[in-house]
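Participant: Model the structure of this input:
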Amino acid sequence: MRLLAGTSGFSYKEWLGAFYPDDLSAKGMLAHYATRLPIVEINNTFYRMPNTAAIQGWRSQVPDSFRFAIKMPRRISHSKRLKDCGAELSALGTALADLGPTLGSLLVQLPPHARCDETALVAFLSELPEGWRVAFEFRNDSWHVPTVFKKLESRNAALVQSESDETFELKPWTADWAYLRLRRVDYSLEDLERWLERIRASRVAEAHVFFKHEDGATGPKLAAELLAMARGRRAVAP
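Facilitator: Presented below is the predicted three-dimensional model:
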């Protein structure tokens, strides 16, 4: 099983002196991040469609082995709620093409008030470009039913495993890969070991794991610790 762990976002001045060198500029953060962790979840694509210059800028700063997880624009997930998104998906595909092999996965995060619409889901899945790994985070329980899980399985789409300080429920693993968003403020070594055991027990071939951004750079520290556990050793704090 291949484990890729990182954080949601990378451009945080609060990490200077903890994860980043004190004098590192914002422009140098991604390149430095990519020397320490193998994947990052990009959230600003939720607010606007990424442009070519931004994509090429990201790509130029990371090696071929690095992976980006892209959060789909809110026009798709919130405004249109998966309906009639062919044009948006085409535009997104064009924008992301320059990422090449570094495009790891895409996240569709629906709003809590969006109730299950299996017809829209089936149509949306059929419109996804071949080769995309897409994960769905349904925040309304009406989606968490066997018929939805089977539809995700048919497209090898992942159901996001998410955890916060308030809620957690282990969900079905619907693909041969996994997408996890671990949002608690902190995790003990035992907590991380438990998650690693769950991932291994799922028998997925690859897992993308993202920790929450915290001012004290806890997220990258936890990602490094989980990666070290997967390699069979303990990490030194980044």
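Participant: alpha carbons only for contacts and neighbour counts from here, please
Facilitator: Will do.
Participant: Please enumerate the helices of the protein.
Facilitator: Taking DSSP state H as the test, the helices found in the chain are 29-36, 52-60, 74, 86-96, 118-127, 146-154, 189-202, 218-230.
Participant: Need the winner for burial among the ones you listed.
Facilitator: Comparing those by mean neighbour count (mean count of other C-alpha atoms under 10 Å), helix 218-230 comes out on top with a mean of 22.
Participant: which strands and helices sit next to that helix?
Facilitator: strand 2-8, helix 189-202, strand 206-211 (3 or more C-alpha pairs under 8 Å, 6 or more residues apart in numbering; DSSP states H and E).
Participant: Any chance of TSV for the helices of the chain, columns distance to Ile42?
Facilitator: Written out in TSV, the entries for the helices of the chain read as follows (distance: least, C-alpha to C-alpha, whole Å):
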stretch	distance to Ile42
helix 29-36	11
helix 52-60	10
helix 74	13
helix 86-96	12
helix 118-127	21
helix 146-154	23
helix 189-202	22
helix 218-230	14
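Participant: Another sequence for comparison is provided below:
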Amino acid sequence: MGEHPVYVGCAGWSIPSPHASLFPAEGSHLERYARRLPAVEINSSFYRPHKPETYARWAASVPEGFRFAVKVPKQITHERRLADPADLLDRFLGGVRELGDRLGPLLVQLPPSLAYRRDSAEGFFTLLRDRFDGGIACEPRHPSWFNDGPEALLERFHVARVAADPVAVPGGEAPGGWGGLVYRRLHGSPEIYHTDYGPERLGAVEAAVRGDSRTAPAWCVFDNTALGAAPQNACAVWSGLCLESRNPPRL
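Facilitator: Next up is the predicted model:
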């Protein structure tokens, strides 16, 4: 791998029975998952709040070096559409901080209908940065976010723009925003959430992540979970990266 840490994982730590043999047999799903892969993206936080003690329990279940990315609640991104988020951010971050040193970046996924408006984006990221100094990745899906103005704003607030597959907007397949973090989200294509990335495509993902890690900490999250392909795909990429670096995969 490159000079910076690499984190490969899935959107959630469910282990589908067809791929159970990829993971250790003993322990909870999270404990088994975390002995095989170095990271996970908590997507359930998007739909409902979790108690601080839940985050603390999850942190205690994983080995040192494991990292959780956490998705910002839809109340903030989709319902309030970034407006007046202070109370919700305080509640969300109050729980997330219980992950301690296992906390990785926050993921801010925006609805496809949310156009870029400088004032609202600047206000939101100012409030978020006042409260959180860790990694942030933003996944905008409206065309207006993919030009020089939004890129400069994301860079100013040290926010990486997600490189996504499938591409919502031309140019969205490449990382953008702040270059101090690279965050890839692979949702499955051509059928979103369903398609299993084959060996050839996984080889290309592995090469891209290896290149990412030469310049910044690199995340790669598989979200093609509907038919259970994500764990197999993530394990294949992680094993390839570990083999190339002569480091054994986690077990």
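Participant: Quantitatively, what TM-score do the chains reach?
Facilitator: The pair, once superposed, lands on a TM-score of 0.86 when counted by TM-score structural alignment, normalised by the length of the first structure; 234 aligned residues with a C-alpha RMSD of 2.7 Å.
Participant: Can you check which of the helices of the first structure gets nearest to Thr167 of the first structure?
Facilitator: Among these, the nearest to Thr167 of the first structure by C-alpha to C-alpha is helix 189-202 (14.8 Å).
Participant: Which residue comes closest to Gly93 of the first structure once chain neighbours are left out?
Facilitator: Pro129 (7.6 Å; C-alpha to C-alpha, 6 or more residues apart in numbering).
Participant: With Pro38 of the first structure instead?
Facilitator: Residue nearest to Pro38 of the first structure in three dimensions, not counting chain neighbours: Phe66, with 5.1 Å by C-alpha to C-alpha, 6+ apart.
Participant: same deal with Val134 of the first structure?
Facilitator: With sequence-adjacent residues excluded and distances taken as C-alpha to C-alpha, 6+ apart, Val134 of the first structure is closest to Leu106, at 4.8 Å.
Participant: Equivalent analysis for Gly203 of the second structure, please.
Facilitator: Spatial nearest neighbour of Gly203 of the second structure, excluding adjacent residues (C-alpha to C-alpha, 6+ apart): Val237 at 7.4 Å.
Participant: I'd like to know how far that neighbour sits from His158 of the second structure.
Facilitator: 27 Å (C-alpha to C-alpha, to the nearest Å).
Participant: cool, and Gly198 of the second structure?
Facilitator: Computed with C-alpha to C-alpha, the distance linking Gly198 of the second structure and His158 of the second structure is 34 Å.
Participant: Between those two, tell me which one has more neighbours.
Facilitator: Between Gly198 of the second structure and His158, counted using other C-alpha atoms under 10 Å, the more crowded position is His158 (21 against 9).
Participant: Give me the neighbour count for the residue nearest to Gly93 of the first structure.
Facilitator: Pro129 of the first structure sits with 13 neighbouring residues when counted by other C-alpha under 10 Å.
Participant: again, but for the one 5 residues further on
Facilitator: Using other C-alpha under 10 Å as the criterion, Val134 of the first structure is surrounded by 28 other residues.
Participant: Aligned counterpart of it in the second structure, please.
Facilitator: Val134 of the first structure maps onto Ile136 in the second structure, with residues paired by TM-score structural alignment.
Participant: follow-up on the earlier one: in the first structure, what residue corresponds to the residue nearest to Gly203 of the second structure?
Facilitator: Under the alignment (TM-score structural alignment), Val237 of the second structure pairs with Leu226 in the first structure.
Participant: In this structure that match contacts Asp191, no?
Facilitator: No. Counting by C-alpha atoms under 8 Å, Leu226 of the first structure does not reach Asp191; the two are 10.0 Å apart.
Participant: Just give the number of residues close to the counterpart of Arg80 of the second structure in the first structure.
Facilitator: Residue pairing (TM-score structural alignment): Arg80 of the second structure is matched to Lys80 of the first structure. As a burial measure, the neighbour count of Lys80 of the first structure was computed by other C-alpha under 10 Å and equals 12.
Participant: what do you get for Met1 of the first structure?
Facilitator: Residue crowding around Met1 of the first structure was assessed by other C-alpha under 10 Å; the count is 12.
Participant: so what's the closest residue to it other than its chain neighbours up against?
Facilitator: Excluding the flanking residues, the one nearest Met1 of the first structure by C-alpha to C-alpha, 6+ apart is Ala205, at 4.7 Å. When the contact criterion is C-alpha atoms under 8 Å, 6 or more residues apart in numbering, the partners of Ala205 of the first structure are 1-2, 176-177.
Participant: do you know how far the aligned partner of Ala205 of the first structure in the second structure is from Arg80 of the second structure?
Facilitator: Superposed on the second structure with TM-score structural alignment, Ala205 of the first structure falls opposite Ala216. As judged by C-alpha to C-alpha, Ala216 of the second structure and Arg80 of the second structure stand 32 Å apart.
Participant: follow-up on the earlier one: now do the contacts for the match of Val134 of the first structure.
Facilitator: Under the criterion of C-alpha under 8 Å, 6+ apart, the contact list for Ile136 of the second structure reads 105-108, 158-160.
Participant: try 7 Å
Facilitator: Taking C-alpha atoms under 7 Å, 6 or more residues apart in numbering, we find Ile136 of the second structure in contact with 105-107, 159-160.
Participant: And those residues, which of them are buried?
Facilitator: Buried members of the contacts of Ile136 of the second structure, scored by 16 or more other C-alpha atoms under 10 Å, are 105-107, 159-160.
Participant: List the ones among those residues that fall in strands.
Facilitator: Among those, the members falling in strands (DSSP state E) are 105-107, 160.
Participant: Adding distance to His29 of the second structure, write these out as CSV.
Facilitator: Conversion of those to CSV gives the following (distance: C-alpha to C-alpha, whole Å):
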residue, distance to His29 of the second structure
Pro105, 22
Leu106, 22
Leu107, 23
Ala160, 30
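Participant: which one of those is nearest Leu227 of the second structure?
Facilitator: Taking C-alpha to C-alpha as the measure, Leu227 of the second structure sits nearest to Leu107 out of those, at 23.2 Å.
Participant: looking at it, the closest one is touching Pro140, isn't it?
Facilitator: No. With contacts defined as C-alpha atoms under 7 Å, Leu107 of the second structure does not count as touching Pro140, sitting 10.6 Å away.
Participant: Look up how far Pro16 of the second structure lies from Ala234 of the second structure.
Facilitator: According to C-alpha to C-alpha, Ala234 of the second structure and Pro16 of the second structure sit 13 Å apart.
Participant: er, Asn224 of the second structure actually
Facilitator: Counting by C-alpha to C-alpha, the gap from Asn224 of the second structure to Pro16 of the second structure is 12 Å.
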